[in-house]
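Participant: okay, structure incoming, though there's no sequence with it:
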């Protein structure tokens, strides 16, 4: 749906511009060309992100050790339970405890995790993190993640990052906006809690991830800064919250998890 709205907006915008300048047909053609470019970008963005991160698909044949194999089995069970058996799992070789998702509920979808995640969390906590990402996929939150990450990479390479960073620094000042941005995370947390039937598992994972990402540096974040925003716990915000715990997004999510009633957890 977001991609459709973008394409409709592009066609309408350039058609209106073309009509205003006396060339409506040219305006429509430009709009259609941009729509095609957007579609090609959407189709290729996921592969570009996986190539940048060097994240191969994790299968029974490519699993390097029993831990990865055990994780893959658990992830497959979670996918089937969520009705997303088509979702593929990819793995990144890095110490940073990382997990994020790309794709849609009905179309191609991928969950990317890191070796650092497998070393940081327990088996049950890793399953809860996978449940969180499945929640994003079911809700459609991850549809444009790959496009956003490739755009982030482009902005970084072209030297425009300081301009965007200056603009984004004013966003957390709005409590209303911060609340809107947190809704997808809390919704995915609640879905994970329902799958695992215990919010305390994901709560424990979030605490460990926040501590873990504070202690690790990862150069890929310099090329793909948006990757931090789609991770289960944002490394940049986790470091900031160490000095200002009242600003911790993780604390807000933990509070929401602990508020879940037993009947909601079992739903």
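Facilitator: That came in fine, so what should we check first? Quantities reported herein were computed from a predicted structural model and do not represent experimental measurements.

Participant: when you work out contacts or count neighbours from here on, use the C-alpha atoms and nothing else.
Facilitator: Fine.

Participant: what is the end-to-end distance of stretch 214-223?
Facilitator: 19 Å (Cα to Cα, to the nearest Å).

Participant: chain center to it: distance?
Facilitator: The chain centre lies 16 Å from the centre of stretch 214-223; the measure is Cα atoms, centre = their mean, to the nearest Å.

Participant: show me what counts as buried in that stretch.
Facilitator: Within stretch 214-223, the residues that qualify as buried are 214, 223, counting by 16 or more other Cα atoms under 10 Å.

Participant: and the lengthiest helix in the chain, what's buried?
Facilitator: Of all the segments assigned as helix in the chain under DSSP state H, the longest by residue count is helix 24-53. The neighbour-count criterion (16+ other Cα under 10 Å) identifies 24, 26-28, 30-32, 34-35, 38, 41-42, 45-46, 48-50, 53 as the buried residues of helix 24-53.

Participant: what ranges does the stretch 51-200 of the chain have for its strands?
Facilitator: Listed in chain order, the strands found in the stretch 51-200 of the chain under DSSP state E, counting those that start in this stretch are 88-92, 99-103, 109-114.

Participant: comparison target, given below:
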């Protein structure tokens, strides 16, 4: 169900992007928009991981630096049938984590110092399993594409205001003005809906990877509290990357609203508790 919803939302965002291109320049504008989107996605496909890791000053660590973390991720990756990702540490007090990389062969997981210091090893395992689930589901690529298209829609909408609109557009100037304001808003809402959908799916698969849904449930409760009380200044400077983290790092109200990049934390915990109660894990507990 998660994949079907994501595909539908991506199709809607693509259609919105092409529609903006058509209103800007007719069929030619739509084709230009398509080529532009393809070029942007190609660039981000190869460079997004380096860019986001650089934004947060993430430092790659080897086994000699943190043997227990490196061994934990290696074992979880083996259980998930994934190659061993690169491991990064972010010198940040707020407990949080994210995954990045264009595919499982070029993936990286990043954890903050606050996560490692404030969580038990079991809770860290739940968080890392969640991030490996994102890698396995290729969510990092999906979210990179949606962020790129959303940004391109906003750019095209601004072009429409300054360079005029398609004379065949039946809505005329009013339609162009409406598009300028509504298209970026619609793109943002779709992007956030995709992000929330992928978080629920990563929780489910992550719980299966580590074999203990309650480890992740416990971690989510601590993560929410930490994110609400400890500033993440790098995230505040780069709010477009907030959706990548396991918990919203921006002190936003954690509710399942149209404007939330993450699902309600209590809803996520409840889903994991139901999963644990039903015994819905594909393997035994990680150890």
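Facilitator: Sure thing, it's come through. These figures come from a predicted structure and were not determined experimentally.

Participant: so what touches stretch 265-283 of structure 2?
Facilitator: Around stretch 265-283 of structure 2, the neighbours that count as contacts under Cα atoms under 8 Å, 6 or more residues apart in numbering are 200, 203-204, 207-209, 211-214, 216-218, 220-221, 224, 254-255.

Participant: mean neighbour count added to the strands of the stretch 51-200 of structure 1, as CSV?
Facilitator: Listed next are the strands of the stretch 51-200 of structure 1 as CSV, based on neighbours: other Cα atoms under 10 Å:
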stretch, mean neighbour count
strand 88-92, 21
strand 99-103, 26
strand 109-114, 22
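
Participant: right, so of these, which gets closest to residue 150 of structure 1?
Facilitator: The closest approach between residue 150 of structure 1 and any of the strands of the stretch 51-200 of structure 1, judged by Cα to Cα, belongs to strand 99-103 at 12.2 Å.

Participant: now that closest one on structure 2. Mean distance?
Facilitator: Compared with structure 2 after fitting, strand 99-103 of structure 1 has a mean deviation of 1.3 Å; criterion: mean Cα distance after the TM-score superposition for structure 1.

Participant: which bit of structure 2 covers that strand?
Facilitator: Equivalent residues of strand 99-103 of structure 1 are located at 97-101 in structure 2, counting by TM-score structural alignment.

Participant: re earlier: same for the longest helix of structure 1, what does it pack against?
Facilitator: With contacts defined as 3 or more Cα pairs under 8 Å, 6 or more residues apart in numbering; DSSP states H and E, the packing partners of helix 24-53 of structure 1 are helix 2-20, helix 145-157.

Participant: please identify the deepest-packed of those.
Facilitator: Using mean count of other Cα atoms under 10 Å, the stretch among the helices and strands packed on helix 24-53 of structure 1 with the greatest mean number of neighbours is helix 145-157 (a mean of 20).

Participant: how about the residue positioned nearest the centre of structure 2, what does it touch?
Facilitator: The C-alpha lying nearest the average C-alpha coordinate of structure 2 belongs to residue 244 (Cα atoms, centre = their mean; 3.5 Å). Remark: with contacts taken as Cα under 8 Å, 6+ apart, residue 244 of structure 2 is in contact with 98-99, 140, 143.

Participant: what's the counterpart of it in structure 1?
Facilitator: Aligning on TM-score structural alignment places residue 244 of structure 2 opposite residue 230 in structure 1.

Participant: before we move on, the earlier item: residue 249 of structure 1 is nearest to which of the helices and strands packed on helix 24-53 of structure 1?
Facilitator: Taking Cα to Cα as the measure, the helices and strands packed on helix 24-53 of structure 1 were each checked against residue 249 of structure 1, and helix 145-157 came out nearest at 19.7 Å.

Participant: name the helices or strands packed onto the closest one?
Facilitator: Going by 3+ Cα pairs under 8 Å, 6+ apart, helix 145-157 of structure 1 lies up against helix 24-53, strand 99-103, helix 220-223.

Participant: now render the ones you listed as JSON lines, adding distance to residue 130 of structure 1.
Facilitator: Formatted as JSON lines, the entries for these read as follows, by distance: least, Cα to Cα, whole Å:
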{"stretch": "helix 24-53", "distance to residue 130 of structure 1": "18"}
{"stretch": "strand 99-103", "distance to residue 130 of structure 1": "8"}
{"stretch": "helix 220-223", "distance to residue 130 of structure 1": "21"}
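
Participant: okay, now residue 248 of structure 1: neighbour count?
Facilitator: By other Cα atoms under 10 Å, 17 other residues sit near residue 248 of structure 1.

Participant: that one against residue 235, yeah?
Facilitator: No. Checked against Cα atoms under 8 Å, the pair residue 248 of structure 1 and residue 235 is beyond contact range at 11.4 Å.

Participant: that older thread, where's the residue nearest to the centre of structure 2 relative to residue 49 of structure 2, distance?
Facilitator: Residue 244 of structure 2 sits 11 Å away from residue 49 of structure 2, going by Cα to Cα.

Participant: okay, and the common contacts of those two?
Facilitator: What both residue 244 of structure 2 and residue 49 touch, as defined by Cα under 8 Å, 6+ apart, is an empty set.

Participant: check which residues of stretch 270-284 of structure 2 are buried.
Facilitator: Of the residues in stretch 270-284 of structure 2, those buried under the neighbour-count criterion (16+ other Cα under 10 Å) are 271-273, 275-276, 280-281.

Participant: pretty sure residue 255 of structure 2 is in a helix, no?
Facilitator: No. The assignment for residue 255 of structure 2, made by DSSP: H, G, I helix; E, B strand; the rest coil, is coil rather than a helix.

Participant: what is the neighbour count of the closest residue in space to it that isn't next to it in sequence?
Facilitator: Counting by Cα to Cα, 6 or more residues apart in numbering, the nearest residue to residue 255 of structure 2 once its immediate chain neighbours are dropped is residue 264, at 4.5 Å. Using other Cα under 10 Å, residue 264 of structure 2 has 17 neighbouring residues.

Participant: and for residue 159 of structure 2, the neighbour number?
Facilitator: When counting by other Cα under 10 Å, one arrives at 15 neighbours for residue 159 of structure 2.

Participant: centre of the chain versus stretch 141-161 of structure 2, how much separation?
Facilitator: Between the mean C-alpha point of stretch 141-161 of structure 2 and the mean C-alpha point of its chain there is a distance of 16 Å (Cα atoms, centre = their mean).

Participant: before we move on, what about stretch 117-134 of structure 1?
Facilitator: Between the mean C-alpha location of stretch 117-134 of structure 1 and the chain-wide mean there is a distance of 15 Å, by Cα atoms, centre = their mean.
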